[in-house]
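In: fold the following, please.
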Amino acid sequence: MNTSFITVLSAATEPGRIIGFDVQLLFDLAEQWFATMVIVFILYKLLFKPATDFLDKRKVGIAKNIDDANKSKVEAIELKKNYESKLAKIEDEANQILKDTRAKALLREEQIIKEAKEEAENIKRKALDDIKLEQERIKDELKKEMIEVSTIMASKFVSASIDETKQNEMIDDIIKEMGDVQWLS
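Out: Below is the predicted model of the structure:
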């Protein structure tokens, strides 16, 4: 390469010529051009071709990843919509279940109150019947006692003829004997 540079300079020193094109210069240029082409071809095959293949594959991979990400995003949005609609349905179902449960509870409450009222009425009726029976029993006992008292009084009146003061004393004695008895009507 040094010789061709010197040749170019020496040709430039000749008067009237800027560059001297002699055979040696053309041969050197052809040789350099061939060497450059071989280097370019080797670099193309060894570096440029694999690098462009790698970049193309990388570009395709990135495009595929972007497409997959977009598809995943669309699927995620769709799943979100599905879950939100299902969640809304679940909330509606829960509200409906609560509403039905409240209605059933109110019906059951009314039924329990009705049964309690009926039972209270039955207890009240039974208590009234028991009171009537007890009143009848007490009336019967009072009648028996009155009969006994009347018999005792009659026997005492008959056995002794007494005057009014004596009669009042006897009535007081009989009442004391009987004790404090309440007279029921």
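
In: CA only for contacts and neighbour counts going forward, please
Out: Will do.

In: please identify the helix or strand for residue 100.
Out: Element membership for residue 100, per DSSP states H and E: helix 49-159.

In: show me what the following helix or strand past that helix is packed up against.
Out: Following the chain from helix 49-159 toward its C-terminal end, the next helix or strand by DSSP H and E is helix 164-178. Where contact means 3 or more C-alpha pairs under 8 Å, 6 or more residues apart in numbering; DSSP states H and E, helix 164-178 is packed against helix 49-159.

In: what helices and strands are in contact with the helix it packs on?
Out: Using 3+ C-alpha pairs under 8 Å, 6+ apart, the elements in contact with helix 49-159 are helix 164-178.

In: one more sequence to fold, the one below, so I can look at both together:
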Amino acid sequence: MEQLFGLNPQLLHDTVLSILAILFLFTLMSYLLFNPAKKMLKDRQERIKNDIDTARKDREEAAAVKAEYDAKIKGIEKEAEEILSEARQKALKNESRIVDEAKEEAVRIIKRANEEALLEKKRIMDEAKQEMIAIASMMAGKVVTASIDTSIQDALVEETLKEIGESTWQS
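Out: The predicted structure is shown next:
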């Protein structure tokens, strides 16, 4: 046999056999080890991509929720202002109603006091009339017993008036 490139045929045979064995082992290893490793890396890459997409969606949802909550807070502030405004209006209405009721009550009290004053005045006038009647009776009795002339009678009236007092007679 001839030597190829100055190599021994046994060495050449061993080299070709080693190359074929390495090629076979490489093919076998790629099938058994490299493909699962590639698949695992691809799965990991997809999982990371999904996680990034999920995080992006979560961030967008969080921004939307935040915007919604901000809008609700503004709505709540407006609603609170409306409630306060309604409460103020009700308070003003209640205030005016209470003031009106108090005025009406004051008018009733004044009216009742005036009525009581009129009744008291009538009672006092009746008492004065009774006293005048009593005085007139006393005067008549004195006039009858004395049987005197008009000058004495005028003196008796003056005396009787002094007895009952000028303030009672003039009121």
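
In: after superposition, what's the TM-score here?
Out: After superposition, the two chains reach a TM-score (TM-score structural alignment, normalised by the length of structure 2) of 0.80; 160 aligned residues with a C-alpha RMSD of 2.9 Å.

In: what's the mean deviation for the helix holding residue 100 of structure 1 versus structure 2?
Out: On superposition with structure 2, the mean distance recorded for helix 49-159 of structure 1 (mean C-alpha distance after the TM-score superposition for structure 1) is 1.2 Å.

In: now do that helix against helix 164-178, angle only.
Out: If you take axes from the mean of the first three to the mean of the last three C-alpha atoms, to 10 degrees, helix 49-159 of structure 1 sits at 150 degrees to helix 164-178.

In: stretch 117-126 of structure 1 aligns to what range in structure 2?
Out: Alignment of stretch 117-126 of structure 1 against structure 2: residues 103-112, by TM-score structural alignment.

In: chain center to that stretch: distance?
Out: How far stretch 103-112 of structure 2 lies from its chain's middle: 35 Å, per C-alpha atoms, centre = their mean, to the nearest Å.

In: distance between the helix holding residue 100 of structure 1 and the chain's centre?
Out: Centroid separation between helix 49-159 of structure 1 and its chain, computed with C-alpha atoms, centre = their mean, is 18 Å.

In: go on, stretch 148-159 of structure 2?
Out: When C-alpha coordinates are averaged (C-alpha atoms, centre = their mean), stretch 148-159 of structure 2 and its chain have centres 85 Å apart.

In: return the set of buried residues in it.
Out: Neighbour counts over stretch 148-159 of structure 2 (16 or more other C-alpha atoms under 10 Å) mark 153, 157 as buried.

In: what comes into contact with it?
Out: Identification of contacts with stretch 148-159 of structure 2 by C-alpha atoms under 8 Å, 6 or more residues apart in numbering yields 139, 142-143.

In: go with 10 Å
Out: Under the contact criterion C-alpha atoms under 10 Å, 6 or more residues apart in numbering, stretch 148-159 of structure 2 has outside partners 135-136, 139-140, 142-143, 146-147, 160-163, 165.

In: relative to residue 58 of structure 2, which of the residues you listed is nearest.
Out: Taking C-alpha to C-alpha as the measure, residue 58 of structure 2 sits nearest to residue 165 out of the contacts of stretch 148-159 of structure 2, at 106.3 Å.

In: how many neighbours does that closest one have?
Out: 11 (other C-alpha atoms under 10 Å).

In: dump the residue contacts of it.
Out: residue 159.

In: now the helix or strand that residue 42 of structure 1 is a member of: which residue numbers in structure 2?
Out: Here residue 42 of structure 1, judged by DSSP H and E, is contained in helix 23-43. Aligned using TM-score structural alignment, helix 23-43 of structure 1 spans residues 9-29 in structure 2.

In: mean deviation, that stretch versus structure 1?
Out: Mean for stretch 9-29 of structure 2 is 1.2 Å (mean C-alpha distance after the TM-score superposition for structure 1).

In: how far away from the center of its chain is that stretch?
Out: A distance of 91 Å separates the centroid of the chain from that of stretch 9-29 of structure 2, by C-alpha atoms, centre = their mean.

In: if we can go back for a sec, for the helix holding residue 42 of structure 1, buried residues please.
Out: residue 25.

In: ok, now stretch 115-133 of structure 1?
Out: Across stretch 115-133 of structure 1, burial judged by 16+ other C-alpha under 10 Å covers no residue at all.

In: for it, which outside residues touch it?
Out: Outside stretch 115-133 of structure 1, the residues within contact range by C-alpha under 10 Å, 6+ apart are 109-114, 134-139.

In: what's the answer for stretch 13-30 of structure 1, then?
Out: Here stretch 13-30 of structure 1 has contacts from 1, 3-5, 7-12, 31-36, using C-alpha under 10 Å, 6+ apart.

In: to which residue of structure 1 is residue 70 of structure 2 aligned?
Out: Using TM-score structural alignment as the criterion, residue 70 of structure 2 maps onto residue 84 of structure 1.

In: list the contacts of that match.
Out: The contact partners of residue 84 of structure 1, taken as C-alpha under 10 Å, 6+ apart, are 78, 90.
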